[in-house]
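>>> Here's a sequence, model it:
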Amino acid sequence: MLQTDLEFKQRYGSVKITKPLNKRDLELSERTVSRIMTKNQ
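Coordinates of the predicted model:
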């Protein structure tokens, strides 16, 4: 799991990305955002 809020921001960029997805499926959103962030690195 994430250790700090800073680490979360570095991984996911913004809560705005995950918030809409969380309404559908938290697990799915985490995988989706992880995939998006990995491509952007």
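
>>> rest of the way, CA atoms for contacts and neighbours
Will do.

>>> and the host helix or strand of Arg31, what does it pack onto?
Using DSSP states H and E, Arg31 maps to helix 26-40. Using 3 or more Cα pairs under 8 Å, 6 or more residues apart in numbering; DSSP states H and E as the contact test, the elements touching helix 26-40 are helix 5-12, helix 15-22.

>>> Proceed likewise with the subsequent sequence, for comparison:
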Amino acid sequence: MVQRVARAMKAALGASGVCVLDASGPGSGQSVAHLHFHVVLH
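Just a heads-up that it's a prediction; the model follows:
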């Protein structure tokens, strides 16, 4: 799903690249444990 979202955002916004970051686990600074991703366009 993350790949599909990243590809769609890249195409829609004309970005030249994409970075996907996983922010999860004890070192991520979350107050409620969960998995989430950041999709950063270039």
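
>>> Please state their TM-score.
The TM-score (TM-score structural alignment, normalised by the length of the first structure) is 0.28; 20 aligned residues with a Cα RMSD of 2.3 Å.

>>> Save the helices and strands packed on helix 26-40 of the first structure as JSON lines, and put in mean neighbour count and distance to Ser29 of the first structure too.
Output for these, formatted as JSON lines (neighbours: other Cα atoms under 10 Å; distance: least, Cα to Cα, whole Å):
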{"stretch": "helix 5-12", "mean neighbour count": "13", "distance to Ser29 of the first structure": "11"}
{"stretch": "helix 15-22", "mean neighbour count": "12", "distance to Ser29 of the first structure": "5"}
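
>>> of all these, which lies closest to Lys39 of the first structure?
Nearest of these to Lys39 of the first structure, taken as Cα to Cα: helix 5-12 at 11.6 Å.
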